[in-house]
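> give me coordinates for this.
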Amino acid sequence: MNLVVIEPRKQRHCSECRRGPLVLHVVEFNAPVCLACADLAHLVYLPRGNAALTRRAREASALSAVVVRHNRRRTRYERQGILVEEAALVLAEAACLADAESRARRRVRDAARRAEHDVRTTAALTAEILRLFPHCPQERARVIAAHASVRGSGRVGRTAAGRALDESAVTAAVRAAVRHDDTEYDALLMAGVPRFRARERVAARIGAVLARWRGDTE
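Sure thing, here's the model as predicted:
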């Protein structure tokens, strides 16, 4: 079970010693308590961002706590870092420095594997676009595939259906590209036209382009 320390957004004062405003506090019996009164003042703060250092520091620390802050937009508490014993942090930093070179080499290898996989994904998606739309210019098909399969984008090419080259998913990617690049859709949105009305106004133009690329108009 993790001890939780809060980084408050509003000014808080300790319910025991009355010191404040507090930078960090715990909650006991629904009231804020400073780290000194909570017997946590000897811990040092390690912000998030270095997963290896955080893991090693927590493993080496007999006592630790998770620091969270409330995100009002998402209405939830989010991790900001941890509190650990200073000696544990020193050990963790030394361990990370000792294997920094090997971790750097591993990151390079992982990046190369991801890049190779991305190339294969884009090539497969390009081939499927050209199968479904044989009159689509090859370079255009490649650009659409590359855009749709950007890692971490959440676009069609990164969905399960897109990776499986599902026909409806591939067609959706092509339709989206045509909507943005071959119609006035973006200009309509910038002019304040609601999205569903803008889509209605460009639907015929999109249909004509897709029909031409499929060869339906010949």
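
> only C-alpha atoms for contact and neighbour calcs from this point on.
Fine.

> identify the single longest strand in the chain, thanks.
What stands out as the longest strand in the chain, according to DSSP state E, is strand 76-85.

> buried residues of it, list them for me.
Arg79, Gln80, Gly81, Ile82, Leu83, Val84, Glu85 (16 or more other CA atoms under 10 Å).

> which strands and helices sit next to it?
Judged by 3 or more CA pairs under 8 Å, 6 or more residues apart in numbering; DSSP states H and E, the packing partners of strand 76-85 are strand 43-47, helix 51-60, strand 64-71.

> now the helices for the protein?
51-60, 86-98, 100-132, 138-148, 160-163, 167-181, 185-190, 195-214 (DSSP state H).

> out of those helices, which comes closest to Leu43?
Leu43 sits nearest to helix 86-98 of all the helices of the chain, at 6.4 Å, using CA to CA.

> here is a second sequence; please produce its structure as well for comparison:
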Amino acid sequence: MRLESLFSHRDALPNQALVLGAAMGVATALLLGLSQHVTPIIDALKTQEQRETISEVLPLVTLSEEFRPQSRRFEFDGVAYDLFSFEGGYWVVTGQTIGYGGKMDLMVGTDSQGVIQGVRVLQHSETPGLGDKIELSKSDWILSFNQRSLMNTERWKVKKEGGEFDQFSGATITPRAVVNGVHHMLQALEYEEGVNHDKL
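All right, here's what the predicted structure looks like:
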């Protein structure tokens, strides 16, 4: 009986393999179909979010619903940035800086003379209740960059270090990182596009 059972089990193995293979094929096809359906939705949401943030850092620029942000990547001083250009000489630069909790994604909008129209922190891992004051929903600190430029701001540091920007109580590393990041992005824009700050 044992030998018969063994042979019977062996005979069933090819059929089980076929069933398993067919199930895996169906599952793969379903996943591919789902991905093709969901990916455009995710891309559309990302585009909408990016459009809204660009509108925040460039409040004087009107973006249509059909607008699709297209950037050009470049490097400055070993750091990679993405650059968006808009009618009227407006610019948006996105890039990263290193804070207390790791990498932070920044977006800076300027006019044709390099004067900041807005700054937003797109993503961060800073300490809740301390470092997260870089978010506009938590504090208006990020608005202190508005109307600043390389020409009208000499000391791109927090006040604790002799600069012109407030720091947070109990958290100096985070605002310092944002100030350094924004400053470097303005320098990168000047280097890449030759923005004429002498017009100020």
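
> TM-score of the superposition?
Once the chains are laid over each other, their TM-score by TM-score structural alignment, normalised by the length of structure 2 reads 0.33; 88 aligned residues with a CA RMSD of 3.9 Å.

> in CSV, list the helices of structure 1 along with distance to Leu3 of structure 1.
As requested, the helices of structure 1 are exported to CSV (distance: least, CA to CA, whole Å):
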stretch, distance to Leu3 of structure 1
helix 51-60, 12
helix 86-98, 17
helix 100-132, 30
helix 138-148, 42
helix 160-163, 38
helix 167-181, 45
helix 185-190, 48
helix 195-214, 46
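
> from Arg56 of structure 1, how far off is Leu188 of structure 1?
Separation of Leu188 of structure 1 from Arg56 of structure 1 (CA to CA, to the nearest Å) stands at 53 Å.

> apologies, that question was intended for Ala100 of structure 1.
Counting by CA to CA, the gap from Ala100 of structure 1 to Arg56 of structure 1 is 14 Å.

> who has more neighbours out of those two?
Arg56 (17 against 12; other CA atoms under 10 Å).

> hang on, that one packs against Val90?
No - with contact defined as CA atoms under 8 Å, Arg56 of structure 1 does not reach Val90; the gap is 10.1 Å.

> are we agreed that Pro26 of structure 2 is in a helix?
Actually, residue 26 of structure 2 is Val rather than Pro. Yes - with DSSP: H, G, I helix; E, B strand; the rest coil as the criterion, Val26 of structure 2 is part of a helix.

> count of residues packed around it?
12.

> I'd like the distance from it to Val19 of structure 2, if you could.
11 Å.

> ok, now which ones touch the closest residue to Arg120 of structure 2 other than its chain neighbours?
Residue nearest to Arg120 of structure 2 in three dimensions, not counting chain neighbours: Met107, with 5.3 Å by CA to CA, 6 or more residues apart in numbering. Going by CA atoms under 8 Å, 6 or more residues apart in numbering, Met107 of structure 2 touches Val57, Val92, Val93, Thr94, Gly95, Val119, Arg120, Val121, Leu122.

> all helices of structure 2, in order?
Counting by DSSP H, the helices of structure 2 are 2-57, 173-193.

> and the shortest one, what does it pack onto?
Judged by 3+ CA pairs under 8 Å, 6+ apart, helix 173-193 of structure 2 is in contact with strand 72-76, strand 90-99, strand 102-110.

> again, 10 Å this time
strand 72-76, strand 79-86, strand 90-99, strand 102-110, strand 116-123 (3 or more CA pairs under 10 Å, 6 or more residues apart in numbering; DSSP states H and E).

> how about the ones you listed in CSV, adding distance to Pro40 of structure 2?
As requested, those are exported to CSV (distance: least, CA to CA, whole Å):
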stretch, distance to Pro40 of structure 2
strand 72-76, 22
strand 79-86, 22
strand 90-99, 23
strand 102-110, 24
strand 116-123, 22
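
> who wins for proximity to His37 of structure 2 among these?
Among these, strand 116-123 sits nearest to His37 of structure 2 (CA to CA), with 26.6 Å.
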